[in-house]
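S.K.: Coordinates for the following, if possible.
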Amino acid sequence: MKNILVYCGASVGFDEIYKNTAIAAGKLLVEKNKTLVYGAGSVGIMGIIADAVLENGGEVIGVIPSFMEKFEVQHKGLTQIHVVDTMHQRKQLMAEISDAVVALPGGWGTLDELFEILTWKQLGLHQMPVGLLNVNGFYDPLIEMIHKMVKEGFLKQTNLDMLMIDDNLESLLNRMEQAEYPDFPVGKWVNKA
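M.R.: So this is what the prediction gives:
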């Protein structure tokens, strides 16, 4: 588990805890000899975690679609940068070069990426561990909704179990490194009854 794909906000949020968490996350990734893979942004939590990794001597791989370059949000100091044509290619390449995924607080994009990578896992397209860092209870309402999806029969418990949730990044990464996932054959997610 070397390359950690981090989904997170292009905004900082209103509470300092989100900024501080991103800084601490960057330092921890370096301490654990992990490479950050992310969307190549210089703004928000994205920029903060990348800066923290770089300032502590770590490596950062960014993937950005070419149309976003004109908005001048691309981080200019990354170890590696991949420019792709579309958002879909961005998400695919980030997943291909990563060994694990963690979502920090964020908005639409973060949720889009998180649910897509979980869907890919459910379909058997990858076996990476996927974690949700629930900083400051940020994801409590989402976690409640996910449990309701299981309760109402729209999500199987085995699929919910694919998502590791923790409020401490070090604990989450340790759990993800120790996780063993059985093969999840394509087609098993369909209830044919």
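
S.K.: contacts, neighbours, all on C-alpha from now
M.R.: Will do.

S.K.: What sits closest to M87 if chain neighbours are left out?
M.R.: Using C-alpha to C-alpha, 6 or more residues apart in numbering and skipping residues adjacent in sequence, the residue nearest M87 is P65, 6.0 Å away.

S.K.: and that neighbour, how far is that from I49?
M.R.: 20 Å (C-alpha to C-alpha, to the nearest Å).

S.K.: ok, now F184?
M.R.: To I49, F184 is 32 Å away according to C-alpha to C-alpha.

S.K.: same check, this time on E69
M.R.: Remark: distance between E69 and I49 (C-alpha to C-alpha) = 20 Å.

S.K.: out of those two, which sits in the busier spot?
M.R.: I49 (29 against 13; other C-alpha atoms under 10 Å).

S.K.: looking at this, that one is in a helix?
M.R.: Yes - under DSSP: H, G, I helix; E, B strand; the rest coil, I49 sits within a helix.

S.K.: Surely it is in contact with A25?
M.R.: Yes - contact criterion C-alpha atoms under 8 Å: I49 and A25 qualify, at 6.6 Å.

S.K.: next up, for comparison:
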Amino acid sequence: MARQADAFIALPGGYGTLEELLEVITWAQLGIHSKPVGLLNVDGFYNSLLSFIDKAVDEGFISPKARRIIVSAPTAKELMVELEEHVPEQDEFASKLVWEERLNFVTESEVTM
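M.R.: All right, here's what the predicted structure looks like:
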């Protein structure tokens, strides 16, 4: 999924949606992918989650750089604009190549190119 996607978008949902959302956010933080994660924040559905994340940034549990992995908008059209304008930021400790090798996202021949 991480290799094939251009971005990840979460629509309002339940536990499964939240689990998948947090997984792709964590993958971005670890450098497994550098794709944006978008929240379709219909009727403010994700406002509480975004407030929680912002509080975690304020308290030092999440870095401001990691916060910028997530973009959100109330409409699909606005979200697409946000995703297209997203510029990925990798933490210096995260090595994408190492993760791709470890998870078999690339073959040995791709690594040696």
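
S.K.: TM-score for these two?
M.R.: Between these two chains, after superposing, the TM-score reads 0.76 (TM-score structural alignment, normalised by the length of the second structure); 95 aligned residues with a C-alpha RMSD of 1.7 Å.

S.K.: in stretch 61-69 of the first structure, what counts as buried?
M.R.: Residues 61-66 are the ones in stretch 61-69 of the first structure that count as buried (16 or more other C-alpha atoms under 10 Å).

S.K.: okay if I get those residues as a markdown table plus distance to L125 of the first structure and secondary structure?
M.R.: Shown next, in a markdown table, are the buried residues of stretch 61-69 of the first structure (distance: C-alpha to C-alpha, whole Å; DSSP: H, G, I helix; E, B strand; the rest coil):
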| residue | distance to L125 of the first structure | secondary structure |
| --- | --- | --- |
| I61 | 22 | strand |
| G62 | 22 | strand |
| V63 | 20 | strand |
| I64 | 22 | strand |
| P65 | 23 | strand |
| S66 | 26 | helix |
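
S.K.: Give me the number of neighbouring residues for G44 of the first structure.
M.R.: For G44 of the first structure, the tally of surrounding residues (other C-alpha under 10 Å) stands at 19.

S.K.: no no, I62 of the second structure
M.R.: 15.

S.K.: OK, contacts around L93 of the first structure?
M.R.: Applying C-alpha atoms under 8 Å, 6 or more residues apart in numbering to L93 of the first structure gives the contacts V63.

S.K.: got the buried residues for the helix or strand harbouring it?
M.R.: Per DSSP states H and E, L93 of the first structure falls inside helix 87-96. The neighbour-count check on helix 87-96 of the first structure (16+ other C-alpha under 10 Å) flags 87, 90-91, 94-95 as buried.

S.K.: I'd like the next helix or strand past it.
M.R.: Note on helix 87-96 of the first structure: by DSSP H and E, the next helix or strand toward the C-terminus is strand 100-103.

S.K.: Residue range in the second structure corresponding to that next one, please.
M.R.: Counting by TM-score structural alignment, strand 100-103 of the first structure lines up with residues 7-10 of the second structure.

S.K.: likewise stretch 61-79 of the first structure?
M.R.: Mapped onto the second structure using TM-score structural alignment, stretch 61-79 of the first structure spans no residues at all.

S.K.: Show me which helix runs longest in the second structure.
M.R.: helix 15-30 (DSSP state H).

S.K.: hey, where'd the helices end up in the second structure?
M.R.: Along the second structure, counting by DSSP H, helices occupy 15-30, 47-58, 64-67, 76-85, 96-102, 108-111.

S.K.: By how much does the first one deviate from the first structure on average?
M.R.: Superposing on the first structure places helix 15-30 of the second structure at an average distance of 0.6 Å from its equivalents, by mean C-alpha distance after the TM-score superposition for the first structure.

S.K.: Over to the fourth one?
M.R.: Once superposed with the first structure, the aligned residues differ from helix 76-85 of the second structure by a mean of 1.4 Å; criterion: mean C-alpha distance after the TM-score superposition for the first structure.

S.K.: This completes my enquiry, with thanks.
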